Each structure stands twice: as C-alpha cells, then as structure tokens.
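>>> Give me a model of this one.
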Amino acid sequence: MTSTATPDSEATVTTAPAAGAPTRRHDLLRLATAGSVDDGKSTLVGRLLYDTKSVLADQLDAVERVSKERGLDAADLALLTDGLRAEREQGITIDVAYRYFSTATRSYVLADTPGHVQYTRNMVTGASTAELALILIDARHGVVEQTRRHLAVTGLLGVRHVAVAVNKMDLVDWDQARYDEIVTEFTRHATRFGIEDVVAVPVSALFGDNIVARSDRATWYAGPTLLEHLESVPVGTDPSAQPLRVPVQYVIRPQKDGHRDYRGYAGRLSSGVVRPGDEVVVLPAGARTTVAGIDRARSDGTVEELAVAFAPQSVVLRLTDDIDISRGDLIAAADEPSLTTRSLAGTVAVVNERPVRQRDRVLLRVGTRTVRAIVEDVVDQLDIETMEQRTAPDGLALNAIGRVRIRLAEDVAIDDYRQLRRTGAFLLIDENDGSTLAAGMADAPDRSIGEGI
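This is a model prediction of the structure:
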C-alpha cells in the first residue's frame, strides 16, 4: 500500500492497490457505517449493494415501485436499506440494520447505523464488532459535530480502520480544494482519537461515482474506489499473537452412564490459541492448571477432540485438576493473565435515557460475569463541540461520552480494552429493570485519567 498526505494534515491518508492487483483468499470484513442526517448514507449503502449485484430481483422491483409512487424518475436506492416502515415514512434510518453482500474475493457484514444524534447509542452497537468504520461527510457541510461524535465512538471502540466517503461531490462541482479541506480537518480530528489508518474517497452515491465504478468527473483523484479499498483493507487478527481468553459460559456435567466423571467448561475463545498441555489460570480465583483436552460438538450431535482451538471457536475445555469453576469465570493464559480487580477506570458511552451519576448502584457485566457495583466517580465528559474534557456535575446523559471510576462488590478479570476488545469491554446495567445504561471500555491499570479522550 502507498501513502499520501493531504496538505497540512496530521494523519496519513492511505490509498489502496488499484483494481487488478493480486487478491487474497475469500475472507470476511465487518464494517459499520456512520454519517449525519441527510449525508446520503442510505443511498451509498444501497448503491454499494446494487452495484455489487447483491440485490434480489424482487427487492429491486419493490424499490422501483415505491420510487414511482413517490414520483421519482429512477429507483431510490436508499430504500434498500431503510427497511422499516417507520424509516421509510420519515426518510431516515432509525435502527441498526445488518446487510450482507459478497464479491469474488471477500464477504461483508455491514452494520448500517443511524445518523441522528439521539441514535448515537445505536452506532456503539454497530461499531462494537467492526474492523472498519465507513463515515460519510456531505461535501457541502464538511465536518460537523456529529462527524466528530462518530470519530470519538470509533476511536474509543478501537476500530482499526476508517474510510471517509466525501459524498455529494457533484453538488460542489467536484472541487478538489473543497475535498482537500474536508479531508485535512477530518484527519486532524481522527489523530486526536488515536486513529491512524484513514482512507478518503470523493464520491457521489446518487450517481455511483467512485463507489464501485471509477468516476470520470474527478480527473484529479488517483486513489481507489470505495469498493477497491474495502477489498484490500487488512482484516482479522492473528489469534496466536494474542493471549488466551475463554469466558466460561457453562459447566458440562453429563449424568448418563459412562460419563459421570466428565467435567468440561464450555465457552467461546475471545482471543488466543489453546492446545492440550497448555498451562492456564482460572480467574478471578487465580488457580493454575493444565488443559487436558479440547472437545467440540459436531452438527450431528457427536463430539470430536481437537488438537488445537483458536478464536473465535466455541469449545469445551477439560482440565487436569478438579477446580471450582462456574459461569462467569475466565480461563486465561498462565503467562499473560488478565488483571483481577475490584475497581476499574474506563470510558463509557451512555445508551440509556437514565443518566449515569456518581454513587449510582449498578450491575457491571464483563464477559459472562455480572457483579454488583457502584459508580464511585464521574471523572469528566468529552465535549464533542470543543473536543475538550469538562466536568459533568449532573452525570452523563444519553449519548454522552465520559470517564468513570467504578468500585465492585467482587473481583473481576478484565483487560485493557485497547489491547483486547472483547475482554476489555463492559456494560453498566440498571439493577432494577435490567436495562443497559452504558457501554464501557476499560483502561489499563496504569493509564492516567483523561488519557485517550
């Protein structure tokens, strides 16, 4: 891959290999879209689906029929993604919708998230498992407050790659100076949130320019089309490069004759690789033992024994020692265990209309473990407009992003979110009705409060 910097930018804008470059094996990319209201996000996603021939004939017929009823001359491709009746009536996206499409070299799971500020919490859901965030900007309006909010969420959730589609370039006459100005400001904000891999593409979703087919109206642009970049961006993480983490979901103790001595611990590997003979530690108790065997159920109901398992496989681990293990415990690499603690600091994004306030009694869930907790302190809140931290005297309201300290009633095993996303994430839950209050990202124990925002 090659890199080119826009004038005065503080981050690098990377261009992907051109079409026709050698391709890799057929793999999977999870991405989330984000954009402000009327940036054309639904149209862009619809165009992407349409131009990759990922739309069924009956779906296209329905879109063309609705478009004609509205008096439009051509099919409104936004209707391919705004599938709920309420969304179609309002002309906006109001919920996370997952779309699936494939090309010859890659499969995609696309989380289409809303643009309205009141639905920022939905972006947290959509981006939590994404490897790439596709953020739209209206070329007429440039970087706005909601763009900065989406960048904040993207950075805090540890999404490694960002593609920015500067849309509606046809409405600014494909002005290169305007494009460069937007990209420069966008990359400056991206740098503040620790986002280094930024790819920018000038597009017109309405006409399909630079989405799948290259535009002949932006002669000054030599980078990839949007799809070319999605085809080439690196995906996945080598599981062997990460320490083992297996949150225990269920303890298996068959009662049938011949299986009374069997004890296995079922769970999905969040990260890492495990083999029989590996030394592990069970947290939060801290007991050490060795993996005796790895079992996995086949689709026909039989069980096979594995020589190795790796993330994200779901398996049953058998251990050499009889240890008291239950749902909520974490089996981790003995040489790289998680931190066990009764207090933690982290960044939270509030997803509930009930504010998160100091001294609130809540439930904290990390992995499969849920414990009682209290919000010891609301440290600060990110001001999306100024990009600075400020005090939050009334707590953190819906869609707010801020730092908190939490005291727990029991020990939990948790990682630095920046190192291990799945075992470094946590939820704050209302202990009265069970609703989710906030999604959180745990800090490393030695990170200073305020770093990273």
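
>>> use CA for all of it now, contacts and neighbours both
Will do.

>>> wait, residue 243 sits on residue 338?
No. Look at residue 243 against residue 338 with CA atoms under 8 Å: they stay out of range, at 9.1 Å.

>>> which one of the two has more residues nearby?
Per other CA atoms under 10 Å, whichever of residue 243 and residue 338 has more neighbours is residue 338, with 26 against 20.

>>> for comparison, sequence B:
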Amino acid sequence: MQIDKNQLLRFTTAGSVDDGKSTLIGRLLYDSKSIFEDQIEAVENSSKKKGHEGVDLAMFTDGLKDEREQGITIDVAYRYFTTPKRKFIIADTPGHIQYTRNMVTGASTANAAIILIDARHGVIEQTKRHTFIASLLQIPHIIVCINKMDLVDYSEEVYNDIVGQFEEFSSKLLIKDVRYIPISALLGDNVVNRSENMKWYQGSPLLHELETLHISSDINKVDARFPVQTVLRPQREGFIDFRGYAGRVASGIFRPKDEVTILPSGFTSTIKAVHSDEGELEEAFAPMSVAITLEDDIDISRGDMIVKTNNQPEPKQDIDAMLCWLNTDEAKPRAKYTVMHTSNEQRAMIKEVVYKIDINTYNRNTEDKSLKMNDISRVKLRTTKPLMTDDYRENRNTGSIILIDESTNETVAAGMII
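Presented below is the predicted three-dimensional model:
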C-alpha cells in the first residue's frame, strides 16, 4: 500500500501512571532522530543533574516544571515529529485517575490510540477506562503496547496472558482494529527497531505500525452541515449588498445552486456563491472555512445551520448523550448548564441520569444517579432551544457537545449524542 508522505497521523498515548508513556514517546523521538541537538544536550544535562546514568527520555515530553519535579505528566503534552514516511502529532495524556478527563481531550481528534500496559501488572482499571473512552470516541485503531518486558525477562507467556486479559474485556466494546506489541520503552525493544530479546514476536515494531496505519477520514461526506458562526455585512464600495454567512463546513459538500434549508427556522433558499479568501469556489467541503451567500434574504444568525433540503437533521430539545464528567465538583441535580454544539450555544438541564458505566465490568448501574469526576454515564438533556444534531457515530462534528458551568465558566462535561 502506497503511503502519502505528507499524510498526518494524530495519535494519543494512555495508560496508568508510571506505565512509561513519556519514556515511550521520548524513545520514539530519540531513535527516529526527531529531536534537535540542543534539546538532546539540554535533557542530557538535566539527566546528569538528577543522577541518571543515561538520557531520561521522559524529559522530552514532560515539559512543565511541576511535571519534572514530580516525575509525572499532569497535562496533555502535544508533540510533533516526522519521519521519511509520515508526519505525526502525539497527545501524551496523564495516567493518574484524577486526570482521566485530559485523555478525553487528547483523544478527541486521534486516528489511533496507544494503550500502555505494565507487563508486571497486566490489565488494570485505568486500562479499561482508557480503552472504553477510546471506544466511545470511535478511535479506529488501538495499539496495545505491553511495556517493561525487560522486567519480566521478555516472557512470551506473560505477553500472551496480558493479550488474553485485554481481549476478554475489549470484545464487549466497538473497536475496529486492535494490535499488540511487546516493548521496552526504556531499552528500545520493538519501539523503532526490532527486539533481539523477543525473537518469538513476529510482528512489526511500533514505529512501523504507526507509519503504515491506514488513515480513513472520520468526516461525514454525505450529510451536508454548515453551522453559521457569523454574518458578514461588508460596507466597502461595491460590496454594500453583500450578505454572507461565514463558518466552517462540519460535513458534506456545498456548491452554488444547491437547494438548502436554514434550521431551525425551516426557510429554504438556493446557494448563490461560495466564497473563500482566494475568491469564489466551485464547492466547499469539510473542514473548509468559507462564506456562503444565498439567493434570498433570510434572517440567519450565529448558531443556525445551513443544510441540504433533501438531507436534514432533526432539531431536538430532548437529547440523549453519553457524558464524560470532567469536573471535580459533582453535578448539581437539575442544575442549568450552557451546552455548546458546533456554533450553537444554549442553556440546558440534565433531566435524568439513565445509567452509569461500571468501568470494571461495563455493566450499567441504574441505581446511582450522581455524576462525579471521571464518571461515564448516559443522560437525558433538555435545551431551551433546538439543537441540530446527528448521532456521534454518524457525524463527529455535529454529534458532540460540551457542558459549561454558568457560574464558573468551567467545562464540566463532554458528550457524544446517541
């Protein structure tokens, strides 16, 4: 299969604390020669000051002062690197349970997720939590890296046992592609180069898997959705009558002469022209930012959505969603929140917690109606005005929401509409 050398792969790393995520990324960067010499020199000096014999690879990603002092990653650290075959963006997410919410942020746009497992400990609760979130966010590729194999004497039996543990619980989830690699991030086994210590492993090292993964677009190309961000009314000479609706195409394709409907009003019109900063376009598709002009003068404002007349979402005020609670404060019963959906901003109330997911068994708990940090629940929301939604499985852009606490302006939850 021919790989596009300019193709960008976004992947996230997740696992429990001290499973070696930062060390793994450091090894990837170091062995693939994706680090500048001055960076290497700075980390080598810092490593010596700490008393390390060699280079502390984790320091290539643990850039925050607090992280270096504590030896942990407490925020999502984004890193960019490139190889002759592909470009990459890495989201290194924290391992502590109280920072699980950061994994939702790091994984929301990922094409692949690397789940790290400590070979000494096997599958633990955080492994299941991170895998469930990856499944919920519909990340198409999961690469399970069983790390620290050097500490279990590179045992094939230990590796096979952990693969069996992972397959047992992941079979209950909707995951398209799972791959397993035994590695030692610290020593470099099966990260960039094949391991001489695990000749029983017949697969490829991690970097080769990342370079050859098939990246399928997660953009819905069928359902045309254009959330309006702002209305353009230029007053320069020659443009006095110009009235365009600017925004980013969420999905589908828009062309001049397409018959469209404006939601939630239901008025119809025809696209007069599609404009970009380079002039008029024959078509616009996701994720392009454009301005659309219509043949008719219709009252349209921010938060409205332009869609194809023959393919419309159903405006909803009662919304079912899978919600990841991100805030340290528990959800308040029937409290009001601001819901953000594309460019639409409405007030909303959590009407009901239908069930919570037991992360260890994946059973549904219908008795506990509380929402606490890291809880994953199915909820019913009621909004003050309709939202033009699609199911998340059909359309990531129009199927996702966030909730904001009106009193603190903090993001308290991220949701996938079902």
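
>>> So for residue 243 and residue 338 of structure 1, which residues contact both of them?
residue 332 (CA atoms under 8 Å, 6 or more residues apart in numbering).

>>> okay, now residue 136 of structure 2: neighbour count?
Applying other CA under 10 Å, we find 22 residues neighbouring residue 136 of structure 2.

>>> Next up, the contacts around it.
Residues counted as contacts of residue 136 of structure 2 (CA under 8 Å, 6+ apart) are residue 416.

>>> Can you find the partner of it in structure 1?
Aligned counterpart of residue 136 of structure 2 in structure 1: residue 156 (TM-score structural alignment).

>>> Residue in structure 2 paired with residue 429 of structure 1?
In structure 2, residue 429 of structure 1 lands on residue 404 (TM-score structural alignment).

>>> Residue 63 of structure 1: what secondary structure?
Here residue 63 of structure 1 is recorded as helix under DSSP: H, G, I helix; E, B strand; the rest coil.

>>> What does it correspond to in structure 2?
In structure 2, residue 63 of structure 1 lands on residue 43 (TM-score structural alignment).

>>> ok, now residue 311 of structure 1?
Using TM-score structural alignment, residue 311 of structure 1 lines up with residue 286 in structure 2.

>>> Quickly note the distance from that match to residue 107 of structure 2.
Computed as CA to CA, to the nearest Å, the residue 286 of structure 2 to residue 107 of structure 2 distance reads 20 Å.

>>> equivalent range in structure 2 for the helix or strand harbouring residue 410 of structure 1?
Using DSSP states H and E, residue 410 of structure 1 falls within strand 401-414. Under TM-score structural alignment, the match for strand 401-414 of structure 1 in structure 2 covers residues 376-389.

>>> how about that stretch: buried residues?
Residues of stretch 376-389 of structure 2 classed as buried by neighbour count (16 or more other CA atoms under 10 Å): 376-383, 385-389.

>>> which secondary structure elements does the strand holding residue 410 of structure 1 contact?
strand 339-350, strand 361-366, strand 369-383 (3 or more CA pairs under 8 Å, 6 or more residues apart in numbering; DSSP states H and E).

>>> orientation of that strand relative to strand 339-350 in degrees?
On the basis of axes from the mean of the first three to the mean of the last three CA atoms, to 10 degrees, strand 401-414 of structure 1 is oriented at 150 degrees to strand 339-350.

>>> Follow the chain on from strand 401-414 of structure 1 and name the next helix or strand.
helix 421-424.

>>> So the match of residue 429 of structure 1 belongs to a helix, correct?
No. Under three-state DSSP, residue 404 of structure 2 sits outside any helix and is assigned strand.

>>> List the buried residues of stretch 320-335 of structure 2.
320, 321, 322, 323, 324, 325, 326, 327, 331.

>>> got a list of what the third one touches?
To tie it back to what came earlier, the one meant is residue 322 of structure 2. Residue 322 of structure 2 sits in contact with 376, 377, 378, 379, 415, 416, 417, 418, where contact means CA under 8 Å, 6+ apart.

>>> Not counting residues beside it along the chain, what's closest to the equivalent of the fifth one over in structure 1?
When structure 1 is aligned by TM-score structural alignment, residue 415 of structure 2 is paired with residue 440. In space, and not counting its chain neighbours, residue 440 of structure 1 is closest to residue 348: 4.1 Å by CA to CA, 6 or more residues apart in numbering.

>>> What is the burial count for the aligned partner of residue 52 of structure 2 in structure 1?
In structure 1, residue 52 of structure 2 lines up with residue 72, judged by TM-score structural alignment. By other CA under 10 Å, 12 other residues sit near residue 72 of structure 1.

>>> Share the number of residues neighbouring residue 48 of structure 1, please.
21.

>>> can I assume it is in contact with residue 212?
Yes. Using CA under 8 Å as the test, residue 48 of structure 1 is close enough to residue 212 to be in contact (6.9 Å).

>>> ok, residue 172 of structure 1 to residue 202 of structure 1 distance?
11 Å.

>>> Specify which residue of the two has the higher count of neighbours.
residue 202 (30 against 14).

>>> what residues are up against whatever residue of structure 2 lines up with the more buried one?
The criterion is TM-score structural alignment: under it, residue 202 of structure 1 has residue 182 as its aligned partner in structure 2. If a contact means CA under 8 Å, 6+ apart, then residue 182 of structure 2 has 145, 146, 147, 149, 159, 190, 201 as its contacts.

>>> and residue 188 of structure 2, what does it touch?
27, 195.

>>> still on that earlier bit, how many neighbouring residues does the match of residue 429 of structure 1 have?
For residue 404 of structure 2, using other CA under 10 Å, the count is 20.

>>> Quick check: the residue nearest to it when sequence neighbours are not counted vs residue 350 of structure 2, distance?
Nearest non-adjacent residue to residue 404 of structure 2, counting by CA to CA, 6+ apart: residue 411, 4.4 Å away. From residue 411 of structure 2 across to residue 350 of structure 2, the span is 15 Å (CA to CA).

>>> Please apply the same query to residue 274 of structure 2.
Taking CA to CA, one finds residue 274 of structure 2 at 39 Å from residue 350 of structure 2.

>>> between these two, which one's more packed in?
Counted by other CA under 10 Å, residue 274 of structure 2 and residue 350 do not tie: residue 274 has more neighbours, with 22 against 19.

>>> can you pull the contacts of the residue mapped onto the more buried one from structure 1?
In structure 1, the residue matched to residue 274 of structure 2 (TM-score structural alignment) is residue 294. Neighbouring residues of residue 294 of structure 1 by CA under 8 Å, 6+ apart: 275, 276, 305, 306, 307, 308, 309, 315, 316, 317, 318.
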